[in-house]
Structures are given as C-alpha cells and as structure tokens.
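[1] what shape does this take:
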Amino acid sequence: MDGFLTLPGVVVALAVVDFIIRLICLVYVPRNRRPQTATAWLLAIFFLPPYIGVALFLLLGSRRLPKGRREKQAEINSFITETTEGVEEVKHDHPWLDPVVELNRHLGAMPLVGGNTAKLFGTYDQTLVEMTAAINSATKWVHAEFYILALDKTTAPFFDALEAAVKRGLEVRVLLDHVAGLRAVGYRRTLRRLRKSGVHWSLMLPVQPLRGKWQRPDLRNHRKILVLDGNVAFTGSQNVVDSSYNKRGNVRRGLHWKDLMVRFEGPIVAGINALFITDWYTETGELLMREANTVPRPLVSETLDAQVVPSGPGFEGENNLRLFNSLLYLAQEKIIITSPYFVPDESMLYAITTAAQSGIDVQLFVSEIGDQPVVYHAQRSYYEALLRAGVRIWLYKAPTVLHSKFFTIDDEVAVIGSSNMDMRSFSLNLEISVMVHGKSFVDDLRKVEQEYRDTSRELHLEEWMTRNRASAVLDNVARLTAAVQ
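    From the prediction side, this is the model:
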C-alpha cells in the first residue's frame, strides 16, 4: 500500500484517471450534438489538461436554457398557436412556399399573414431618427427590446422619447441583454437613465448567480425589436448605440457599423410583438394579455405576406437554420446573402455550394475587416470552398463593418432580422427572423444589394490562394474553435 503512494504510483493513478475521463468524454460529448461540434469539444478536452477541458465543457457544453424558461416558451407557443388559428389563410401562386410556411409554423408557432407593408432603412443615424419619431407618435404603449441599448450622444433622443412617452401616460417597457449591456460603454449610466425615466425595464438572460439567475453565460438574447401601439414594428440588425459602439479600439481604427432595419405595418406587427411578449413574460413573469390581443387589420393596397420565425435555445430545433436551408434548396435562379459573421455549419455550406455548382447565381456580402478576430478568421476559412464552388464574394470596404443580416431567394422571397449565418446565431442566441414573400420587397432589397456591391470589391480565388500562410493557419484554427458551442 505504501509503495502505491510513491511518485510512480501517483503518476500511474493520474494516468488511469486521465484515460477514464477521456473515455467517458468520447461516449458522452457526441450525444445529441452535431459531429463538428462534438469533434471540436473533444479536441479541446484532449489538447487541454482534461480537468480544464471538462470544466469548460460543464460550464459551456449545454445550449439548453433552464427548465423554467423552456416551460414558459412552450406555454407561450401554445398560446400563440391557439390565438392565431386560421390566420394563416393567405392566398399566393407559389405552392412550393407552402412547406416552408408549415415548417415555420411548426417550429415557431407563428402564422404567415398577408396585408403588410415594409419600408427599409439603411442609414444608421436616420434609422435612430425614424424609431425615435415613431416613439414620439405612439399613443398607447411602447415595447423596445435590443441586444445592446446604450445611452450616448447619438442615442440620447431615443431615451428622451421613451421618457416623454411615460410622461404622456403610455406604458413603456424595455428589455436589454445583460451581458451585452455589461460590455457596452456606459452600462450603469444607461440603467440610471431608465430608472429616472420611469419606464418598466428588465435585463434579458441575466447572469446573476447570487440572485438565483443562472444559465450558460454565453447564451444571449440577440433580438432587436421596437413595437408601437401594436400598429408599427421595427426589426433588423441595428442596436441602439452609436455606430462606433463607443469603444476606443473602434474609434482608433475609424470603425463604424452599417445596418439595415425594416419598418412593418399590418398583421405581421402582432407576430413581432408576440416575441416581445414572450421575452417579457420569461424575464418578469408578467403576461401582457391586452397587448397580445392587438392585431392590426390587413392593409388594402398592394401588400406583402410575412411570417415571424423566432429561434434560440428555448426551442428544440434550430429554427433559423432550418428555414435558411429550406429556402436555399428551393432557389431556382439567385441567392444573395448578407451576413457580418458567416460561419455556416456543414449542412448550410453544402446547401450554398450545391446551389452554386448547380448554376444558380450565389453571392455573399461580408466585411473586408472584422471586429471579432476569432469569428473573422473562422469566416475566412470558408472562402476557398465557396469560391471554388462558384460563389461570388463581395468584401465591403473598410473601415465600415457591414452588420446587415438578410438574404434573398430569386425575386420572390427574402428573410431579414437579427440572425447571423453562424453557429452562434443558430444555437446559442435568441433571434428574430421575418420571412417576406413579395416581389416589391425583394426589389427594394436588390437596390440595397447594389449599393453594397458598389461599395465593395470582389474577392477572386487567385488572390485568395496567395494570401499570407500564417493568416491561413490562423483561419483554420479559428474554424475549429467556432464549432465549440
């Protein structure tokens, strides 16, 4: 017995424990995970000391929200399905769209509704002006939900409008993501202003273990929603913060963000508002029944069909990924994608490259520079496969970070919202996507795409294959880390 406790005996014992840990991980880690994610986690566990790797896995390995939150999501889904029964009776001449509509309805409970209008806003400061004006015009209530909501010189009028709405006697409710807020410049100043304004506000997915509020810390609510009176809604990619995000590094590099938001009117507003109501109920326990029953009448002019598709770890499947892939495989002529963070999983990469190899015009707009180094390099690791398949890649010129998130299929369908085309948005973030069916809306997006094309340079395979070797190695390493989720 004494001999076993010698140094060689301890080394042997540790080696045995190490082997057992690795064996258990080989069995447990791949369970119910996509192969590339499981492989990335196993590599992390095997290359790091196993105790550190296992600790990270226990902290970050589950993408499921706490049981109570999942139950609230299921409860609100049932409520939405019951209250919107029959609403999805929309007539259109494209039967190929019906399975996608049914898929979205099954996954996210929201119906396809007709009688909507949409107006795009692609200028950062003008979008803030438009949202502020909409708040000032509200007469009943205001619902604002943003991943980042920060008080600064640029956004001060937005906060003034919220306070003025309270003084007019409106119910004003605000949601902001906790961790994203903490990382934003002026977080405490922002909270002080919300308290002073008298708005009802709450943090989304708070990481406050001492208060009993805990889930995987990198599960975030990434949605951007503004709803006024149940008649008007804004959604898209833009946060409520200065276009530099007020960070010293961004200011030093001259970086600023370019986004795209859309203002909807018509029955689709009720669907967007339902997402706010869901998140408000999840965070506060208060179900806004009166606001939930506000459904605008369909508009009578030439209008659009639209369907809200919520996604995130509160759902069983990856709703946005399933929607995106379904539409990619239905394309006949053209696919144009804009995503600031493009890190597809294997299924999406196959869908995009298959389309390009089939002769479909596939184009991708991304930024020439990146604000998140790991994601930026992981994204670059896909360029060779895309270019070889025939995808045209447009690099939006620095110092602008192209942050818009939308894609168009042929001349009939578009999807716009808060979701990136990356594995974080598919699995870890709560997102909003709106599928819009209507040529007029796609035509408007075509103008935006051409504006982006005029401000971009096209990346060619010959140029890409001569890039710096060290950079290529960094790209491939980052690709592995991107799958750890």
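
[2] contacts, neighbours, all on C-alpha from now
    Noted.

[3] number of nearby residues for Pro209?
    9 (other Cα atoms under 10 Å).

[4] meant to ask about Asp229, not that
    Asp229 - counted by other Cα under 10 Å - has 21 other residues nearby.

[5] with Asp242 instead?
    Applying other Cα under 10 Å, I find that Asp242 has 21 neighbouring residues.

[6] over to Glu458?
    The burial count for Glu458: 12, using other Cα under 10 Å.

[7] what's near enough to touch the residue nearest the centre of the chain?
    Of all residues in the chain, the one closest to the mean position by Cα atoms, centre = their mean is Ser419, 2.7 Å from it. Ser419 sits next to His222, Ser237, Asn320, Lys405, Ser425, Phe426, Glu431, Ile432, Ser433 when contact means Cα atoms under 8 Å, 6 or more residues apart in numbering.

[8] wait, doesn't the last one sit right on Asn320?
    Yes. Here Ser433 lies in contact with Asn320, judged by Cα atoms under 8 Å, at a distance of 7.1 Å.

[9] joint contacts of those two?
    In contact with both Ser433 and Asn320: Val309, Pro310, Ser311, Ser419, using Cα under 8 Å, 6+ apart.

[10] and this one, so I can compare the two:
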Amino acid sequence: MQEVETVTLLLVLAHVVIGFTATVLVSANRRPSAAIAWVLTIIFIPFAGAFVFFLIGFGRLPAGRRAKQREVNELMLARTVGLSQLSHRNEWPEWLESAARLNLNLGALPMVGGNRAELLPDYQGSIDRMIKAIDTATEYVHVQFYILVLDDTTASFFAALRRARARGVVVRVLSDHVSGFLLPRRKETLAAFSDMGAEWRAMLPLRPLKGQWQRPDLRNHRKLVVVDGRIGFTGSQNLIDSTYLKKKNIARGLHWHELMMSLEGPAVRELDAVFVSDWYSETDELLALDTSPVILGAAPDLLDAQVLPSGPSFENDNNLKLYVLLIQNARKRVSITSPYFVPEESTLLAMITAASRGLEVELFVSAIGDQTLVYHAQRSYYEALLRAGVSIYLYRAPTVLHSKHFSIDDDVAVVGSSNMDIRSFSLNMEVSVLVQGREFVDRLRAVEDDYRANSDRLDLETWLKRPLGQKISDNLARLTSSLQ
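    The predicted structure follows:
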C-alpha cells in the first residue's frame, strides 16, 4: 500500500513539475491563445500532452536552416539595389508603397515592374502551359512542389523534363519528403528523375539517423516552376492527379480545383530566388542569383509584382502581416479564397472590421472538406463572419476548391500557395505574389465570379439551425487550431 502511495505521490509531483515547466516554456514568444491551449493540453493529458508538445510544439526550423535563409536574404538584398524599377508607380493606391516596403524588409525581394501575368484556372491547362514553357528551356528548369507524383495526369510533364535533359538542360527538382511517403508511386517518381538525369532533393527530410530532423509537421508547401529565369509559374496546384489518387476521394467523386499563374519579366528572377534559397537549404549548393539589369518595356499592360516567401525559416509571419495590412487598407472590397480557413485573431478581426466599415467582404470556401479537423474548425468561424456582414460562398461538391488568392478593391491582388490559416501563417513555407494592376484584378474577378456561380451562399439563419452535433464538432475542432 505504501508503495502505491509513493508511486502516486511521485506521479503527482511529476505532473506539477511538467505543468510548471510547460507554463514557462510554452508562454515564451507564443500567442496567448496558443500558449493557453498547450498548457491545458499538458495539464489534462500530462505525459502524452508533454510528449506531443516536445514533438511539434516548437515552431522554428533548426538554427542551421535559419542561418542559410539569412545568408541568402543578405545576398538578395545586396543585389536588389537598382533592380526595383516599377511600371505604374503613379497608379498605386497610396498605401501600397508601405506594403511593398514591408514585404522587402521581411522577404528580401523587391516590387518590380515590367511583368506580364496570366491566370491559369484549368487543372490540365496549367500543366500543359508548364510543359510548353519547359520545351523552350535552353539552360535550366527549376521545379518545386509540395506534392509531386508521376501518374497518368503528370506523365506528360515528366516527359517534357526528360526532353529537356536530352537537350542538355539542367533540371533541378524539390518535393516534400513526408508527402512522398503518404502518397502512391514514390518509387516510380524518384526512378523517373534518376533515369532522366534530373537532380532531385527532398524538402525538409526527416532522417534522424542522418541528423536531419525538425518539427515533423513543418513542411515546405511551395509550388513553383522556373524556366531559364524567363518564365515562372506558381499558385495552389500540386503536381498530381486532381483526385490526389486517394481511394476515399475517388469513392466520393472528389476532385480539386486550382488556380495557377504564369509570370514573365523581372519578377521571375525573384521567384527563382525562392527556389535558390530552398535548394541551398537542402543541398548546401548556393546557385548564382540573377543580377542582370532590369530593362522595362514600354507596353501599357506591364505589371508591378512582388514575390513574398514566408515560413518558419523567417523570423516573422511574413504572409500574415501582408494579409492583415491589405485587408485593413481596403476601401471598397475584399474577396478571399482559401480551402483551409482557420484565421489567426488579427486576420479575423481585420475581416470583421472591414465588413463593419461597410466594405463588400466575401469568402469562398468548399462545401466539403478533405481534412476533418480543419473542416470543422473553419466552420466555427462562420457565425461571427456572417453576423458582421461577410458573404460566405460554399463551392459545391464534389469539387474541393483548393485555390488560394484574394483581391483588394480594383487593382491589388495576391495569388500563391498560402492558405488563410494558422498553419500557412506560421508553420508552412509558402510563396505568394502581390500584383498591382487593374486588368489583372479584373481577370481575377472573373475567376471569382465563376466561383460564385458554382457556389451556394451561406445564410445566417439557416447556419444557426444546423444540427447540435455539428455545432459541437465545429467548436471542439476550433480548440485544436491553437495547438501550434
């Protein structure tokens, strides 16, 4: 009996020590909501909660990776002088200059003019456009996707890379290490790169026996292709079949709808600089940055654009700061598209405030979800948004609206890989492109109009009448969003 009491006392003391230690460790440089969620998890699930915290509770990458990011940032800033020529500075809204300065300070890449951009909303069409660009390559092709799989849909893309290698073009490829194991055809995919002679590296590999380890859910979520520094592509689309080859998706008839964009002009070198920094992180090989002079054309359709990398290799939540700034400076309209909408407090407040100021604020999300916790967590925010006057459009099943973009007023837009959620703000490495141009935003509005035509608008009265079980699931899932 005495031994049982002794063990119990030791467990209680260990619980107290863990709880106190957790409170000190968790609260350091962490949002109060996240800190409270972690402390409660550790207290109520003491040993399992502590294990999970030490596994995924630290949001930064290893010091060596962050040092490489700073090194590349310094090189990019050093070569930025004289490269930030603009096409239409006189047409900017007055607040945009401060946004461009913010992005330069955080991401080390300037706003540059002389660009052309095209939106690619068709899944197969965007792959075909990338193939067409790859077939013009004479020097190099840089490919980077969070998910990259050789399948029937992407086989033509791999064939284009093979043709490029046959011409002597250097092909460098980055794809996520963890996602490669979670999806089929990993061996076939890597064998294809090896056979064609492409240089492939895994992003953020988890190989503890080789000293390659970091928080396992910190992932590189970027998607981009750069051809010879002349043509670039980025956006929301991974390189895989639109069903993601998952049996449950195929059984439900699900397929993903995306938005990619193509770029031509000086902004392409900025997109390639993001690849250069990631390649350096994974290989220790620092590729040369393009420092050639920017020569602006005289065509009136040239755009000003700025590439913004973000993620745990930076010291700040780069995309979060940009998004909040844009919403706060909107004067007429804010349109947001995000498949995973779990906003940080400042983003939610900015949206509610914008709607309360009388702005037209709309949010496009999917009616269905492929990630249960995220799906229910995002639903927990709908009531507050609807009460503030935000219009919420649910894109009809069986399509998962996976596009990630938003537009501000008539001439500012952002397209990229970043969701409007806490994971994309703090945990994932993302890349976005800020574009200023009335014609470009008009084209993005047409894409949003198509979403609206294929969506059902959510009504507050109907939403409040949803079943009690759904409300409970939504609210419980919301609590998990703060565990970061």
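
[11] list the TM-score for the superposed pair.
    TM-score of the superposed chains, computed with TM-score structural alignment, normalised by the length of the second structure, equals 0.97; 480 aligned residues with a Cα RMSD of 1.2 Å.

[12] out of the contacts of Ser419 of the first structure, which sit inside strands?
    Using DSSP state E, the members of those that fall within strands are Glu431, Ile432, Ser433.

[13] how about the contacts made by the second one?
    Contacts for Ile432 of the first structure (Cα under 8 Å, 6+ apart) come out as Arg223, Lys224, Val308, Val309, Pro310, Ser311, Gly417, Ser418, Ser419.

[14] the fifth one reaches Leu275, doesn't it?
    Right, Pro310 of the first structure. Yes. The criterion here is Cα under 8 Å, and Pro310 of the first structure meets it with Leu275 at 7.3 Å.

[15] out of the two, which sits in the more crowded spot?
    Each of Pro310 of the first structure and Leu275 has its neighbours counted (other Cα under 10 Å); Pro310 has more, 27 against 24.

[16] what's the spacing between that one and Asp218 of the first structure?
    For Pro310 of the first structure, the distance to Asp218 of the first structure equals 19 Å [Cα to Cα, to the nearest Å].

[17] likewise Leu395 of the first structure?
    29 Å.

[18] what's the answer for Leu364 of the first structure, then?
    Computed as Cα to Cα, the Leu364 of the first structure to Asp218 of the first structure distance reads 27 Å.

[19] excluding chain neighbours, what is closest to Gly265 of the second structure?
    For Gly265 of the second structure, ignoring the flanking residues on the chain, the nearest one in space by Cα to Cα, 6 or more residues apart in numbering is Asn115 at 4.3 Å.

[20] which ones are touching the counterpart of the one you found in the first structure?
    Using TM-score structural alignment, the equivalent of Asn115 of the second structure in the first structure is Asn116. Shown in contact with Asn116 of the first structure (Cα under 8 Å, 6+ apart): Phe264, Glu265, Gly266, Pro267, Ile268, Pro298, Leu299, Thr303, Leu304, Asp305, Ala306.

[21] next one: Ala388 of the second structure
    Ala388 of the second structure neighbours (Cα under 8 Å, 6+ apart): Ile352, Thr353, Ala355, Ser356.

[22] and stretch 291-307 of the first structure, end to end?
    Using Cα to Cα, the two ends of stretch 291-307 of the first structure sit 19 Å apart.

[23] how far does that stretch sit from its chain's centre?
    24 Å (Cα atoms, centre = their mean, to the nearest Å).

[24] how about it: buried residues?
    By neighbour count with 16 or more other Cα atoms under 10 Å, stretch 291-307 of the first structure contains the buried residues Glu291, Ala292, Thr294, Val295, Pro296, Pro298, Thr303, Leu304, Asp305, Ala306, Gln307.

[25] save the residues you listed as JSON lines, and put in secondary structure and distance to Ala483 of the first structure too.
    Below are these laid out as JSON lines (DSSP: H, G, I helix; E, B strand; the rest coil; distance: Cα to Cα, whole Å):
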{"residue": "Glu291", "secondary structure": "helix", "distance to Ala483 of the first structure": "39"}
{"residue": "Ala292", "secondary structure": "helix", "distance to Ala483 of the first structure": "37"}
{"residue": "Thr294", "secondary structure": "coil", "distance to Ala483 of the first structure": "41"}
{"residue": "Val295", "secondary structure": "coil", "distance to Ala483 of the first structure": "40"}
{"residue": "Pro296", "secondary structure": "coil", "distance to Ala483 of the first structure": "42"}
{"residue": "Pro298", "secondary structure": "coil", "distance to Ala483 of the first structure": "43"}
{"residue": "Thr303", "secondary structure": "coil", "distance to Ala483 of the first structure": "40"}
{"residue": "Leu304", "secondary structure": "strand", "distance to Ala483 of the first structure": "37"}
{"residue": "Asp305", "secondary structure": "strand", "distance to Ala483 of the first structure": "35"}
{"residue": "Ala306", "secondary structure": "strand", "distance to Ala483 of the first structure": "32"}
{"residue": "Gln307", "secondary structure": "strand", "distance to Ala483 of the first structure": "29"}
